[in-house]
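In: could you look at this predicted model? Sequence included:
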Amino acid sequence: MQKATPRVAVYARYSDDKQQATSVEDQIRRCREVAARYGLAIDPELVFSDSAITGRESGEKHREGFRRLREAWDARGFDVLLVDEFSRLSRDAVTQAKLQRQLENDRRVRMITADGVDTAREGWQLQLGLHGVMAQYESRRTQFRVPRGMQGQLERGYMIAAAPFGYDNARRFDDFGTRIGTHWVINEWEAQIVRKVFEMREAGSSMHQIAAWLNTEGIPCSRGARTEDGGYWRPSRVKILLGNPAYRGVFIWHGSTTYRSRMEKLGDPVETVEYPRPELRLVSDETWFRCNSRSISRTGYGGGKHVLAGLVTCGFCRGTLALTARSKRSLSMYCPACTVAKAVKGVPRLTSTVRATGVQQVLSEAIRYFLSPEFLQAFRHSLDLRMNGDNQGEIDACRSRLDKLRATQERLSRMLQHVTDDDPVLEARYGEARNQVVETQRKLAELEAARAKVNAADVERQKTVDPAAELVAIFDAELPPERLRAVLARLFPQVVFVRASRHSKVGRQA
């Protein structure tokens, strides 16, 4: 009886760690050479591959080719599996162990690798195990080398991630056409949108309102969106945009929430490093931090229709006071958390209420008290200092020096790339240039942060206006509640309902 011709499958994979896209073709070519030596014929329909996906556990759910290979294996769709090396199947220890057990329990499938493993030979388990350990070790080394190289790029002034909204990628090449790094450059059209978003948020707009405005204007939220119109803005995406420190001219290494979450699961501490990028600044530090504080609205998303919604804090549990329904005889504020806790657990809590009009009156009196003649005089003096303290010339000189230092650093970096032997002198010069770049970046960031953008006409108007007269009547102004809340939040960072008694009072904390 003639023996059936074995069905032969091939699997190939390359990752971005250190391989190129042609690696898959090279792996398949080597598998064809192995098949020719063994007198095997590869079935074209049984050639599986994955491109630009890691072999670690984190990448398995994205490996469509590997998934189809496992399905064909479970369905007994082939008899021989050819791979360039065992690490192409997986670098994860658990997955490797499962594959080895499957090969031991299902001997109808024979695996042959281009680097010498053949499960038809005696003792193949030891050889495969050694190859697996080496693959795991190489994976760990890669996990160390890649972050080290990325941080080195940051120290050299380059960027390591895709440019966010408001910027474009600008790749840099050496004289031989080799890419040496990527800079972010400001996209002026998108930058105007970013500044408008911060302006709206600073004026009290909720993230829902900002997202609605962006969608109404037809502004695409992502260059890589799945839809042709660029996708829709959602409040969560607006929050991510506002929280990006790049808009204040800083890139934070290990500052992403994804990285922090992963480190928390592993139980490892998170060590962040700030890299100044003053040329990327779109908003001032004051604006950025104010927009990312909790003072504008209670949750950062809504804020309520009443001017006091989300502004008053319970002095007992630090929760946020809510307002009673407008159908009540008088609009009052109370702490819902304390009310529920006392009803359910019977513990002492702050369950008194305070009239909303009373809170407004207290805040108006506080404004009168703080806006004294001495305060107004100091305020106008600070405006004079802003007019006369502009440091644009110093900033321009610092930027010019930074450009020259970066050019020197790049030149030394190219020289190091083409040196075959160790050159301590050249390495020392490169280290000095790198340190000078980092120090100059830090200095420029300080100058940018210290410099207030002064508009002479605006400053003169501020000097002539009477803030006391304007602010005392603030509750009578016909302003949207979110805008008025933003003003109150800047005047009173915290408004605390401090005690429950017949004569309840509202306290102010700076």
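Out: All right, it came through fine. Numbers count the residues shown, from 1 in each chain.
In: going by C-alpha atoms from here, please, whenever you check contacts or count neighbours.
Out: Fine.
In: helix/strand/coil for residue 252?
Out: strand (DSSP: H, G, I helix; E, B strand; the rest coil).
In: residues contacting it?
Out: Counting by Cα atoms under 8 Å, 6 or more residues apart in numbering, residue 252 makes contact with 245, 272-275.
In: quick check: it vs residue 408, distance?
Out: 25 Å (Cα to Cα, to the nearest Å).
In: who's in contact with stretch 100-116?
Out: 30-31, 34, 78-86, 117-120, 125.
In: show me these that map onto helices.
Out: In helices, judged by DSSP state H, the following of the contacts of stretch 100-116 are found: 30-31, 34, 125.
In: neighbour count added to these, as a markdown table?
Out: What follows is the ones in helices among the contacts of stretch 100-116, written out as a markdown table (neighbours: other Cα atoms under 10 Å):
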| residue | neighbour count |
| --- | --- |
| 30 | 17 |
| 31 | 25 |
| 34 | 20 |
| 125 | 17 |
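In: got the buried residues for the helix or strand encompassing residue 104?
Out: If you go by DSSP states H and E, residue 104 is part of helix 93-105. The neighbour-count check on helix 93-105 (16 or more other Cα atoms under 10 Å) flags 93, 95-96, 99-100, 103 as buried.
In: which of these lies closest to residue 48?
Out: residue 99 (16.4 Å; Cα to Cα).
In: from residue 136, how far out is that closest one?
Out: For residue 99, the distance to residue 136 - Cα to Cα - is 15 Å.
In: ok, now residue 438?
Out: Applying Cα to Cα to residue 438 and residue 136 gives a distance of 36 Å.
In: likewise for residue 293?
Out: Applying Cα to Cα to residue 293 and residue 136 gives a distance of 44 Å.
In: higher neighbour count, the two?
Out: Neighbours were tallied for residue 293 and for residue 136 using other Cα atoms under 10 Å; the higher tally belongs to residue 136 (20 against 13).
In: and for that one, nearest residue in space, chain neighbours not counted?
Out: residue 91 (5.3 Å; Cα to Cα, 6 or more residues apart in numbering).
In: what about versus this one:
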Amino acid sequence: MKRCAIYARYSTDKQDVQSIETQLMMCRREVIREGWQEVLCFTDAAESAATMHRPGMKALLAAVAAGSVDIVYADAMDRLSRSQADIATLFDSLRFRGILLATRKEGIVTPLHIGMIGTINAEQLSATSDKTRDALVRRHAMGKNPGGSAYGYEKRIEHDGNGERIRGLQQIVPNEATVVVRIFEDYAAGLSPIAITRRLNADGVPSPRSGKASRHPLGKAAAWTPNTLTGNAARGTGILNNPLYVGRRPYAKQTYRKNPETGKRHAFVNPEDKRSDDVESPALGIVPLELWDRVKSRQAMLSRGRKPRTDLTSLPFFAQQRPRYLLTGKMTCGSCGASYAKSGKTRFGCQGAAKKGPTWCDNRLTIRQDELDARVLAGLASEMLRDNVVAAFLLEYEAETLRLTAETVSARPEREAELANLDHQLGRAKAAILKGVDATVFVDEMKIWTERRKALLA
């Protein structure tokens, strides 16, 4: 009897949670009818099909790599992925291992399905993104909120004559608005973002994320940080850079794209021609224009701008971009769990205490880099080089080396096939450009293909 793994997914938390249960019920009926044996079940709730970086999908791929299944079954191909490249890679990986891919909608999946339906699903995903973006641009042009609510604002619930909720309405939160004005006044008076942050935390003022579940390893509540205030001026992020506080609503200053290697979103500043004009929203103004201008004047005065690369060599080491240290990202404060990072030219200290103040962490101890190195190396010599520890390390090293070697050998044909496909795509794109097609059409894709090609060659 063939071993079958079932996969189910729905896209967002706005969809019906019962969707997964419905998919599983319908899939299980077909599995029983075909005489297969369900051995594993994987699900992803509120996860987009634009990337394979989903917990359930990763677990499914791990089961496939371990040889635990003979068939992968889903309700439809778009449940597995809407990315044309990802569904093709998944299909090739399963076929290489002799695993059957089937869905309730398409039946046994063939290369023809991958080519045709994969293209249709990818196009639907792109069309949905375009429609959503156009709807948000229109909402912004109407003076409504196209995204989330910034600190100082909340949703305003109103309904039209048909009882339907009117989307994009906002109102001022008085308590938070008072804090916003306080931040602007303190900054205009000459206080640094760190000083303002420490005062807010000392006074127990709830931070913008204080109402959400804490992700802190020690369970500490969210606190104000300097970056919450300063953000990124070019992208309009940070409390001190939000023009909505003076009644001007911006939109499309930045866009997000997912890294195909990691599935994480990255922000990119939009060029001027792709930004929407600011829309006047005087009813949502919190900060007086005179105060806003004073803050902008101080920011301009303190701004250093980007220095040319040729000027960097004349700067002292600690004023340049610092290289990663041996223990970068591995040091944490024993009191609050915050990062221990550079606190001066040669010393390390708790960043929680330095930036959030004593109400967050009272650990003001710092340590010199040479002393830190000596302590770590002494610990390695006395603890990590004991015979039993070394023996355990060698066993684990040998086992991991064997596993990686086997994984590399087994994955080589897939990588070679993917490399050949990338070379083919790059060749077609170059040929199209030589024939007169606008090269900018392929810019984003060719960057992704080139980076992926480098990784595959490595």
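Out: That came in fine, so what should we check first? Since this is a predicted model, take the numbers as computed values, not measurements.
In: on that earlier part again, narrow the contacts of residue 252 of structure 1 to those in strands?
Out: If you go by DSSP state E, the contacts of residue 252 of structure 1 have 273-275 in strands.
In: got the residues you listed as a markdown table, with distance to residue 382 of structure 1 and neighbour count columns?
Out: Formatted as a markdown table, those follow (distance: Cα to Cα, whole Å; neighbours: other Cα atoms under 10 Å):
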| residue | distance to residue 382 of structure 1 | neighbour count |
| --- | --- | --- |
| 273 | 34 | 13 |
| 274 | 30 | 14 |
| 275 | 31 | 21 |
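In: so where is stretch 75-84 of structure 1 in structure 2?
Out: Counting by TM-score structural alignment, stretch 75-84 of structure 1 falls onto residues 66-75 of structure 2.
In: residue 128 of structure 2 matches what in structure 1?
Out: That one, residue 128 of structure 2, aligns with residue 142 by TM-score structural alignment.
In: is it fair to say its match lies in a helix?
Out: Yes - checked against three-state DSSP, residue 142 of structure 1 lies within a helix.
In: now do the contacts for it.
Out: Counted by Cα under 8 Å, 6+ apart, residue 142 of structure 1 has contacts residue 17.
In: how about the helices of the stretch 251-400 of structure 2, start to end?
Out: Under the criterion DSSP state H, counting those that start in this stretch, helices of the stretch 251-400 of structure 2 are mapped to 289-302, 309-312, 351-356, 369-379, 387-434.
In: right, and those - which one's nearest residue 171 of structure 2?
Out: Of all these, helix 289-302 comes closest under Cα to Cα, at 19.1 Å.
In: how big is the offset of that closest one relative to structure 1?
Out: On superposition with structure 1, the mean distance recorded for helix 289-302 of structure 2 (mean Cα distance after the TM-score superposition for structure 1) is 3.6 Å.
In: run a quick neighbour tally on residue 216 of structure 1.
Out: Neighbour tally, residue 216 of structure 1, other Cα under 10 Å: 11.
In: which residue in structure 2 aligns with it?
Out: Under TM-score structural alignment, residue 216 of structure 1 pairs with residue 202 in structure 2.
In: where's its match relative to residue 196 of structure 2, distance?
Out: 10 Å.
In: circling back to that earlier point, can you pick out the most distant pair from the buried residues of helix 93-105 of structure 1?
Out: Farthest pair in the buried residues of helix 93-105 of structure 1, by Cα to Cα: 93 and 103, 15.4 Å.
In: residue 263 of structure 1: which of the ones in strands among the contacts of residue 252 of structure 1 is nearest?
Out: Nearest member of those to residue 263 of structure 1, counting by Cα to Cα, is residue 273, at 15.6 Å.
In: report how many residues lie close to the counterpart of residue 174 of structure 2 in structure 1.
Out: Structural alignment (TM-score structural alignment) places residue 174 of structure 2 against residue 188 in structure 1. Residue 188 of structure 1 has 12 neighbours, counted by other Cα under 10 Å.
In: do residue 106 of structure 2 as well
Out: Residue 106 of structure 2, neighbours per other Cα under 10 Å, totals 14.
In: burial check on residue 481 of structure 1, number of neighbours?
Out: Residues near residue 481 of structure 1, counting by other Cα under 10 Å: 19.
In: cool, residue 72 of structure 2 as well?
Out: 21.
In: that one against residue 2, yeah?
Out: No - Residue 72 of structure 2 is beyond contact range of residue 2, at 10.5 Å (criterion: Cα atoms under 8 Å).
In: for residue 284 of structure 2, give its distance to residue 165 of structure 2.
Out: 20 Å.
In: quick one: which of these two has more around it?
Out: The residue with more neighbours, out of residue 284 of structure 2 and residue 165, is residue 284; 18 against 12, by other Cα under 10 Å.
In: tell me the residue in structure 1 aligned with that one.
Out: By TM-score structural alignment, residue 284 of structure 2 lines up with residue 280.
In: now do the contacts for its match.
Out: Taking Cα under 8 Å, 6+ apart as the test, what residue 280 of structure 1 contacts is 184-186, 246-250.
In: try 7 Å this time
Out: Shown in contact with residue 280 of structure 1 (Cα atoms under 7 Å, 6 or more residues apart in numbering): 186, 246-247, 249.
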